[in-house]
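Engineer: turn this into a model:
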Amino acid sequence: MSIPKGIALITGSAQGIGRGIALRLARDGFDVALNDLPNKDAKLDLVATEIKSLGRRVCVIPADVRVDREVKEMVDNAVTKLGGLDVMVANAGVLTFASLLSTTVETWDRIFSVNARGTFLCYKYAAMQMIEQGRGGRIIGASSLGGKIGFPYNSSYGASKFAIRGLTQVAALELGQHGITVNAYAPGGIETPMAESMMDESGNVDLAKIFDDPVSRKWVVALLENVPIKHAGQPEDIASIVSYLASKEAHFITGQCISVDGGISMN
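Structural biologist: Okay, here's the model as predicted:
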């Protein structure tokens, strides 16, 4: 087994984008700590088997990113099992569609507890470990197209993803002195298990499943019609930008939220 490029921890890595990121970083030469909820152990084990086949060390660390103690223990366990932490990818997230008027406080708090608080805790404990190690590091979070453009029926999710952009900028300002870069990625439409709930039987986005009113559906249709790249994205498309942000070559990039959405959001 070759000397690892570093040690990476990816949350929400049982499936979808997180799985794609974990496999890509393993191919890049990183040893990998996989995280997701305890009820996804079987899927995590499958990803771990794939990573072992690539000749890299891997460990599975179930934890709930909403819980302060569990996130700290997750980082500590990754360090104990693999020998350190060089890349933290705070990828775990949840999505719920509801109009502003029908969104409950409970829904709002649930979305924020995973997407915003979970990312904050991952940033915090990863940064503490990286500072202690004294060799810098890469912290990478999951924002969204919905964290750059307001979408109807998307208030709690969109607000949580906008929050990640602000958190990323603040963390970049504070941690740069320690050689730690902090960036985020903002996916557009990516074919993942999370997206399946929005599809019809033919595999196309069924807007009627999401938006109750025709005005919202018309707005989204008009937006999607103007996308320069017409096909849906794949988890590998997100993994490729994470691969670069995790590399030594990205040492002069920090505080950014990079869109990977086929050109919907241009800035």
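Engineer: going forward, measure contacts and count neighbours with C-alpha atoms only.
Structural biologist: OK.
Engineer: for the stretch 151-267 of the chain, which segments count as strands?
Structural biologist: Taking DSSP state E, counting those that start in this stretch, the strands of the stretch 151-267 of the chain run over residues 180-187, 257-260.
Engineer: other SSEs contacting the last one?
Structural biologist: In other words, strand 257-260. Packing partners of strand 257-260 (3 or more C-alpha pairs under 8 Å, 6 or more residues apart in numbering; DSSP states H and E): strand 180-187.
Engineer: what's the answer for the first one, then?
Structural biologist: Packed against strand 180-187, as judged by 3+ C-alpha pairs under 8 Å, 6+ apart, are the following elements: strand 137-142, helix 155-175, helix 235-245, strand 257-260.
Engineer: follow-up on the earlier one: could you identify which of the strands of the stretch 151-267 of the chain is most buried?
Structural biologist: Here the criterion is mean neighbour count by mean count of other C-alpha atoms under 10 Å, and of the strands of the stretch 151-267 of the chain the winner is strand 180-187, at a mean of 26.
Engineer: any residues touching it, and which ones?
Structural biologist: For strand 180-187, the surrounding residues in contact (C-alpha atoms under 8 Å, 6 or more residues apart in numbering) are 127, 130, 136-145, 147-148, 164-165, 168-169, 171-172, 175, 238, 241-242, 245, 251-261.
Engineer: now, of those residues, which are buried?
Structural biologist: 127, 130, 136-145, 147-148, 164-165, 168-169, 171-172, 175, 238, 241-242, 245, 251, 254-261 (16 or more other C-alpha atoms under 10 Å).
Engineer: in which helix or strand would I find the closest residue to Leu44 other than its chain neighbours?
Structural biologist: Using C-alpha to C-alpha, 6 or more residues apart in numbering and skipping residues adjacent in sequence, the residue nearest Leu44 is Ala14, 4.7 Å away. Using DSSP states H and E, Ala14 falls within no helix or strand.
Engineer: please give me the structure for this one as well, since I'd like to look at both together:
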Amino acid sequence: MSASPAAAPPAPARRVAIVTGAAGDLGRAIALKLAADGLDICLTDLPPQLPKADALAAQLREKHGARCHVVGGDVSQAGDVQRIVDECVAELGGLDVMVANAGVFRPRPLLELTVDEWDTTQTNNARSCLLCYQAAAKQMIAQGRGGRIIGGCSVAGLTGAALCGAYCASKFAIRGLTMCAALEWAPHGITVNAYAPGFIEGTKMSAQGAAMMGITAEQWKAAATGLFPMKRLGKPEEIAGIVSYFASDAAGWTTGESGRASTRAGGRTEQCAGKVFAVDGGMHIS
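Structural biologist: Predicted coordinates:
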């Protein structure tokens, strides 16, 4: 672990992004989109997930000509996060975009929630996001060319949900952290934003939601899609498009406070001011 951020290297020919939780469906979609946008990618996940990350790296190289580096680590641990950033800089030449995508979802009624379960959710969601934000910002400030920091929030960071007290608290924390970081690091040319999806296809949420309710995953999906005006779950590629925007030059004036479009069940749509860019797929948000 380095004692301080690496000295400012010459800017690489292509911008460089770190994507945490890269082996999951959403992380994979984000990495594919950023590589298609012309970025080189550092993929990171827990060590048991590295074979999936290696396969993704091969796909990014072949399909998009991206330079890739794969590194294992636990982003809830400060030493691991710093090592990931250091390896990214050493192998790819710098850091321009941090996507703090990794997180966990473990529903539990509040009266059954243990302190250990609470701590696990906060550690893997809120603390990991803080550590990624800090390490990325230190490196970006040292480089002196600004950057983009993007956090994985959730519709659960905008409104409460029964059986999701720990998860909602962790995502509200990420939302608040994002607002504060945006204000603190704006003088350095760093924007900080978050994406806040609802139910997304291909993630573990269907199985977890079904288990929580004592029904099959197919029954859960049928019930969930009925809530949404588009009558389907969101797609990882649609969330990746939001990340792509936040990482782009077009988002240079968007930090911490971006437009939020809340689509309510029944087809009612309203525009309102918010602090995260929320694609909620028709979830009820007030």
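Engineer: report the TM-score for the pair.
Structural biologist: Taking TM-score structural alignment, normalised by the length of the first structure as the basis, the two superposed chains have a TM-score of 0.89; 248 aligned residues with a C-alpha RMSD of 1.7 Å.
Engineer: hang on, the earlier thing: redo the helices and strands packed on strand 180-187 of the first structure as a markdown table? Include distance to Tyr185 of the first structure.
Structural biologist: Output for these, formatted as a markdown table (distance: least, C-alpha to C-alpha, whole Å):
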| stretch | distance to Tyr185 of the first structure |
| --- | --- |
| strand 137-142 | 5 |
| helix 155-175 | 9 |
| helix 235-245 | 8 |
| strand 257-260 | 5 |
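Engineer: tell me which of the ones you listed lies nearest to Ser53 of the first structure.
Structural biologist: In terms of C-alpha to C-alpha, the element of these nearest to Ser53 of the first structure is helix 235-245, at 18.4 Å.
Engineer: tell me how far that closest one lies from the chain's centre.
Structural biologist: 11 Å (C-alpha atoms, centre = their mean, to the nearest Å).
Engineer: ok, stretch 218-231 of the second structure next?
Structural biologist: 24 Å.
Engineer: what's the answer for stretch 24-34 of the first structure, then?
Structural biologist: 15 Å.
Engineer: give me the stretch of the second structure that that stretch matches.
Structural biologist: Alignment of stretch 24-34 of the first structure against the second structure: residues 33-43, by TM-score structural alignment.
Engineer: follow-up on the earlier one: so for Thr119 of the first structure, which of the strands of the stretch 151-267 of the first structure sits nearest?
Structural biologist: That would be, of these and by C-alpha to C-alpha, strand 180-187, which comes in at 10.7 Å.
Engineer: residues in the second structure matched by the closest one, start to end?
Structural biologist: So strand 180-187 of the first structure sits over residues 190-197 in the second structure, by TM-score structural alignment.
Engineer: re the thing from before, distance to Glu73 of the first structure added to the strands of the stretch 151-267 of the first structure, as TSV?
Structural biologist: Formatted as TSV, the strands of the stretch 151-267 of the first structure follow (distance: least, C-alpha to C-alpha, whole Å):
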stretch	distance to Glu73 of the first structure
strand 180-187	21
strand 257-260	28
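Engineer: so which of those gets nearest Ser160 of the first structure?
Structural biologist: strand 180-187 (12.5 Å).
Engineer: distance from the closest one to the second structure after superposition?
Structural biologist: Aligned to the second structure and superposed, strand 180-187 of the first structure gives a mean residue distance of 0.3 Å (mean C-alpha distance after the TM-score superposition for the first structure).
Engineer: report the angle between that strand and strand 137-142.
Structural biologist: Here strand 180-187 of the first structure points in a direction 20 degrees away from that of strand 137-142 (axes from the mean of the first three to the mean of the last three C-alpha atoms, to 10 degrees).
Engineer: what's the angle between strand 180-187 of the first structure and helix 155-175?
Structural biologist: Here strand 180-187 of the first structure runs at an angle of 160 degrees relative to helix 155-175 (the same axes, to 10 degrees).
Engineer: next one: the match of strand 180-187 of the first structure to chain centre, how far?
Structural biologist: Counting by C-alpha atoms, centre = their mean, stretch 190-197 of the second structure comes out at 8 Å from the chain centroid.
Engineer: cool, and stretch 25-32 of the second structure?
Structural biologist: Using C-alpha atoms, centre = their mean, the offset of stretch 25-32 of the second structure from its chain centre is 10 Å.
Engineer: need the contact partners of that stretch.
Structural biologist: Contacts for stretch 25-32 of the second structure (C-alpha under 8 Å, 6+ apart): 19-22, 41, 43, 56, 60, 101-102, 202-203, 236-237, 239-241, 243-244.
Engineer: now which of these would you call buried?
Structural biologist: Applying 16+ other C-alpha under 10 Å to the contacts of stretch 25-32 of the second structure flags 19-22, 41, 43, 56, 60, 101-102, 236-237, 239-240, 243-244 as buried.
Engineer: so which of these comes closest to Val71 of the second structure?
Structural biologist: Comparing these against Val71 of the second structure with C-alpha to C-alpha places Leu43 closest, at 6.4 Å.
Engineer: just to be sure, that closest one is in a helix?
Structural biologist: No - going by DSSP: H, G, I helix; E, B strand; the rest coil, the assignment for Leu43 of the second structure is strand, not a helix.
Engineer: please name the residues that touch it.
Structural biologist: Counted by C-alpha under 8 Å, 6+ apart, Leu43 of the second structure has contacts 18-22, 31, 53, 57, 68-71.
Engineer: so which of these are in helices?
Structural biologist: 31, 53, 57 (DSSP state H).
Engineer: who wins on neighbours among those?
Structural biologist: Ala31 (29 neighbours; other C-alpha atoms under 10 Å).
Engineer: CSV for the ones in helices among the contacts of Leu43 of the second structure, including distance to Cys168 of the second structure?
Structural biologist: As requested, these are exported to CSV (distance: C-alpha to C-alpha, whole Å):
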residue, distance to Cys168 of the second structure
Ala31, 26
Ala53, 28
Ala57, 32
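Engineer: show me which of the contacts of Leu43 of the second structure is closest to Ala217 of the second structure.
Structural biologist: Gly21 (22.9 Å).
Engineer: what do we get in the first structure for the closest one?
Structural biologist: With the correspondence set by TM-score structural alignment, Gly21 of the second structure lines up against Gly12 in the first structure.
Engineer: without its sequence neighbours, what residue ends up closest to its match?
Structural biologist: Ala92 is the one closest to Gly12 of the first structure (C-alpha to C-alpha, 6+ apart), at 4.1 Å.
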